[in-house]
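*Asks:* sequence? don't have it. structure:
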């Protein structure tokens, strides 16, 4: 089995080197060939020059920032591996990660499109008070990072989509020792996943106009509509500095998340889900905080709606599985399963 490990980076040489070193230390099953691929999205910090001299790295240096999906697509064009592993540049792979993540592809599962591992947040956390900076889980619990002894929290066991079209990490902020995630999950987490080249050849690569965020959810919809499975592999573990490159409070992060949530609904979700997503956004524009920013994101989604609907029709023409089948995997908007 030939495996290409793809890391997309932009102005983060130190993080990227740390990530690559964690892959270099991995033990691989007999007969597995690994290739390290770094896609540099036009960094200005010397990343391309620094990595060009590393003999075990295939560097794909792009002249500008094409986002996560564009970066992965450039790697796909430059490689011919049987399996493509995606790893965030701000993550570190734990021992055994790679072997566990790719093993299911050699286990006689011809319709396996993707595997997705267990992502832990870096550091430790303690319960947070009702005010002040905190990360908030699907269950409403608030957590603050702690320099003292705390608990390890889960970042993701794969991607799920709610019945109002919200794509999110399954098991987000659940204490690591309490999680026993089901093998079947709607979609893969793009920062900790392995994709079958056969599946990618079947459905196509990432949708580049999304640029960043929701690209993995969108591709998961297409995999599901063509009958490909996505499986969670709990022993494939990474530790992630969540949103180290853009920050979850940045306008860039929030705008792209809100815009792309609507667009992916238009491309794939049942109309009832799309309607709930649109109403949710409209209500937030009317009465929620940051109304001007939210209005800007909603208008950006509406401007791209004709394109999204065109994509919907294209997917429907080639789908072999009814929309209702993956839609049955959607979860309530409350606590994660």
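*Replies:* Cool, got the structure. The structure presented is a predicted model; accordingly, all values stated were derived computationally and were not measured.
*Asks:* From here on, just use CA atoms for contacts and neighbour counts.
*Replies:* Fine.
*Asks:* Tell me which stretches of this structure form strands.
*Replies:* Under the criterion DSSP state E, the chain contains strands at 2-9, 33-41, 57-62, 83-87, 91-93, 112-121, 124-127, 135-136, 142-146, 154-156, 159-161, 167-169, 192-196, 229-240.
*Asks:* Format these as TSV; extra columns: distance to residue 206 and mean neighbour count.
*Replies:* Formatted as TSV, these follow (distance: least, C-alpha to C-alpha, whole Å; neighbours: other C-alpha atoms under 10 Å):
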stretch	distance to residue 206	mean neighbour count
strand 2-9	13	23
strand 33-41	15	22
strand 57-62	16	19
strand 83-87	12	24
strand 91-93	21	25
strand 112-121	14	26
strand 124-127	33	18
strand 135-136	29	16
strand 142-146	33	18
strand 154-156	20	26
strand 159-161	16	25
strand 167-169	16	21
strand 192-196	12	27
strand 229-240	16	23
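*Asks:* As a markdown table, those strands with distance to residue 181 would be great.
*Replies:* Output for these, formatted as a markdown table (distance: least, C-alpha to C-alpha, whole Å):
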| stretch | distance to residue 181 |
| --- | --- |
| strand 2-9 | 25 |
| strand 33-41 | 28 |
| strand 57-62 | 34 |
| strand 83-87 | 20 |
| strand 91-93 | 19 |
| strand 112-121 | 9 |
| strand 124-127 | 21 |
| strand 135-136 | 20 |
| strand 142-146 | 21 |
| strand 154-156 | 10 |
| strand 159-161 | 12 |
| strand 167-169 | 12 |
| strand 192-196 | 16 |
| strand 229-240 | 8 |
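*Asks:* can you give me the helices for this structure?
*Replies:* Assigned by DSSP state H, the helices in the chain fall at 13-24, 47-52, 67-78, 97-102, 197-203, 215-225, 251-268, 271-287, 291-303, 305-318, 324-327.
*Asks:* which helices and strands does the fourth one pack with?
*Replies:* In other words, helix 97-102. Judged by 3 or more C-alpha pairs under 8 Å, 6 or more residues apart in numbering; DSSP states H and E, helix 97-102 is in contact with strand 112-121, strand 192-196, strand 229-240.
*Asks:* The second one to strand 112-121, inter-axis angle?
*Replies:* Meaning strand 192-196. Using axes from the mean of the first three to the mean of the last three C-alpha atoms, to 10 degrees, the direction of strand 192-196 lies 170 degrees away from that of strand 112-121.
*Asks:* Just want the angle from strand 192-196 to strand 229-240.
*Replies:* Using the same axes, to 10 degrees: strand 192-196 against strand 229-240 is 150 degrees.
*Asks:* circling back to that earlier point, can you tell which of the helices and strands packed on helix 97-102 is closest to residue 43?
*Replies:* Closest to residue 43 of the helices and strands packed on helix 97-102, according to C-alpha to C-alpha: strand 229-240, at 21.1 Å.
*Asks:* Among the strands of the chain, which comes closest to residue 250?
*Replies:* When those are compared by C-alpha to C-alpha, strand 135-136 sits nearest residue 250, at 14.3 Å.
*Asks:* List of residues touching that closest one?
*Replies:* 142, 143, 144, 173 (C-alpha atoms under 8 Å, 6 or more residues apart in numbering).
*Asks:* and the comparison structure, right after this:
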């Protein structure tokens, strides 16, 4: 079978085995004429995720469940799983994604139509099937800090709206293919070779901005980051770090500072 008909699907789980199982079932139900493996890395969950997943899929030779004894972060969890991937194409999926009919096949086909594509991401939909703005622009650090954290509550609504519309690319119809700055890491397809060549997800990010950084590195390598809205998947996105100030907010801010300091954008 040709490489374009093969894919390694990577899912990093942390305490959400039920969502991960839903994601896996959606993959299995909608993959036709594709040779595949699903690699689930349990990132040192504090509940019984690993045992639940291991026991549920122990008899499925296409699904491998790996236990990480240390949680070194979402990005590095993906790196570990990609290292063991046996196919040329790698699809990075969040556990809270539902794969729809022909979506993976169509993404792989589009990837092979243009060797210059480094990352391809599909259109993500909210649970109510409305558009989720998952392709985005880089912002100056001051605009990101003010508009994409709970600090926005202290600023004029019109000012925040303008920044967010630019950031979320609301001036784009999300219908035609488009090269973009970066794509949210909930669903990313790329060649394993390209992922390895740019160093995978950068390990300095425990959570957040690893997808921004990966897209930036792909651009620097001379390849495209392509938003491909013909393909749709559902993403149950929580945005816990943006809605209110909590521990995740500070992790988000820390990752943001690391990114802007690293690239001085």
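*Replies:* Sure thing, it's come through. Everything numeric here is computed off the predicted structure, so don't read it as measured data.
*Asks:* TM-score for these two?
*Replies:* TM-score of the superposed chains, computed with TM-score structural alignment, normalised by the length of the second structure, equals 0.80; 237 aligned residues with a C-alpha RMSD of 2.6 Å.
*Asks:* In the contacts of strand 135-136 of the first structure, find the pair that's most separated.
*Replies:* Greatest spacing in the contacts of strand 135-136 of the first structure, by C-alpha to C-alpha: 144 and 173 (10.7 Å).
*Asks:* if we can go back for a sec, wait, which of the helices of the first structure is closest to residue 85 of the first structure?
*Replies:* Nearest of these to residue 85 of the first structure, taken as C-alpha to C-alpha: helix 97-102 at 8.1 Å.
*Asks:* Rebuild the helices of the first structure as JSON lines, extending it with mean neighbour count and distance to residue 236 of the first structure.
*Replies:* Below are those laid out as JSON lines (neighbours: other C-alpha atoms under 10 Å; distance: least, C-alpha to C-alpha, whole Å):
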{"stretch": "helix 13-24", "mean neighbour count": "17", "distance to residue 236 of the first structure": "12"}
{"stretch": "helix 47-52", "mean neighbour count": "17", "distance to residue 236 of the first structure": "26"}
{"stretch": "helix 67-78", "mean neighbour count": "20", "distance to residue 236 of the first structure": "21"}
{"stretch": "helix 97-102", "mean neighbour count": "23", "distance to residue 236 of the first structure": "4"}
{"stretch": "helix 197-203", "mean neighbour count": "17", "distance to residue 236 of the first structure": "19"}
{"stretch": "helix 215-225", "mean neighbour count": "24", "distance to residue 236 of the first structure": "18"}
{"stretch": "helix 251-268", "mean neighbour count": "22", "distance to residue 236 of the first structure": "26"}
{"stretch": "helix 271-287", "mean neighbour count": "16", "distance to residue 236 of the first structure": "32"}
{"stretch": "helix 291-303", "mean neighbour count": "17", "distance to residue 236 of the first structure": "35"}
{"stretch": "helix 305-318", "mean neighbour count": "15", "distance to residue 236 of the first structure": "31"}
{"stretch": "helix 324-327", "mean neighbour count": "16", "distance to residue 236 of the first structure": "24"}
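*Asks:* Distance to residue 185 of the first structure for these - can I get that in CSV?
*Replies:* Listed next are the helices of the first structure as CSV, based on distance: least, C-alpha to C-alpha, whole Å:
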stretch, distance to residue 185 of the first structure
helix 13-24, 25
helix 47-52, 35
helix 67-78, 21
helix 97-102, 15
helix 197-203, 17
helix 215-225, 10
helix 251-268, 17
helix 271-287, 19
helix 291-303, 27
helix 305-318, 21
helix 324-327, 10
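*Asks:* Nearest to residue 241 of the first structure among those would be which one?
*Replies:* Nearest to residue 241 of the first structure among these is helix 13-24; the distance by C-alpha to C-alpha comes to 9.5 Å.
*Asks:* what helices or strands is the closest one leaning on?
*Replies:* Here helix 13-24 of the first structure touches strand 91-93, going by 3+ C-alpha pairs under 8 Å, 6+ apart.
*Asks:* what span of the second structure lines up against the strand it packs on?
*Replies:* Counting by TM-score structural alignment, strand 91-93 of the first structure lines up with residues 97-99 of the second structure.
*Asks:* what does that stretch contact?
*Replies:* Under C-alpha under 8 Å, 6+ apart, the answer for stretch 97-99 of the second structure is 22, 23, 26, 27, 30, 186, 187, 232, 233, 234, 235, 236.
*Asks:* Next, the contact list for the equivalent of the fifth one over in the first structure, please.
*Replies:* Residue 30 of the second structure is assigned residue 26 in the first structure as its aligned equivalent, the criterion being TM-score structural alignment. Residues touching residue 26 of the first structure, when contacts are defined by C-alpha under 8 Å, 6+ apart, comprise 95, 96, 97, 98, 99.
*Asks:* So residue 26 of the first structure versus residue 237 of the first structure, what's the distance?
*Replies:* According to C-alpha to C-alpha, to the nearest Å, residue 26 of the first structure and residue 237 of the first structure sit 12 Å apart.
*Asks:* Could you pull out the residues contacting both of the two?
*Replies:* Residues touching both residue 26 of the first structure and residue 237 (C-alpha under 8 Å, 6+ apart): 95, 96, 97.
*Asks:* What is the burial count for the first one?
*Replies:* For residue 95 of the first structure, the count of nearby residues is 17 (other C-alpha atoms under 10 Å).
*Asks:* List the contacts of it.
*Replies:* Contact analysis of residue 95 of the first structure by C-alpha under 8 Å, 6+ apart lists 25, 26, 27, 237.
*Asks:* Turn these into CSV, including distance to residue 307 of the first structure.
*Replies:* Formatted as CSV, the contacts of residue 95 of the first structure follow (distance: C-alpha to C-alpha, whole Å):
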residue, distance to residue 307 of the first structure
25, 43
26, 42
27, 44
237, 37
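*Asks:* quick check, nearest of those residues to residue 54 of the first structure?
*Replies:* residue 25 (15.5 Å).
*Asks:* ok, the closest one - how many residues close by?
*Replies:* Residue 25 of the first structure, neighbours per other C-alpha under 10 Å, totals 12.
*Asks:* and the gap between it and residue 19 of the first structure?
*Replies:* In terms of C-alpha to C-alpha, residue 25 of the first structure sits 10 Å off from residue 19 of the first structure.
*Asks:* and if you look at residue 232 of the first structure?
*Replies:* 21 Å.
*Asks:* can you check residue 4 of the first structure too?
*Replies:* 14 Å.
*Asks:* Just list the residues touching the aligned residue in the first structure for residue 122 of the second structure, thanks.
*Replies:* Under the alignment (TM-score structural alignment), residue 122 of the second structure pairs with residue 117 of the first structure. Listed by C-alpha under 8 Å, 6+ apart, the contact set of residue 117 of the first structure reads 101, 156-158, 189, 192-193, 232-238.
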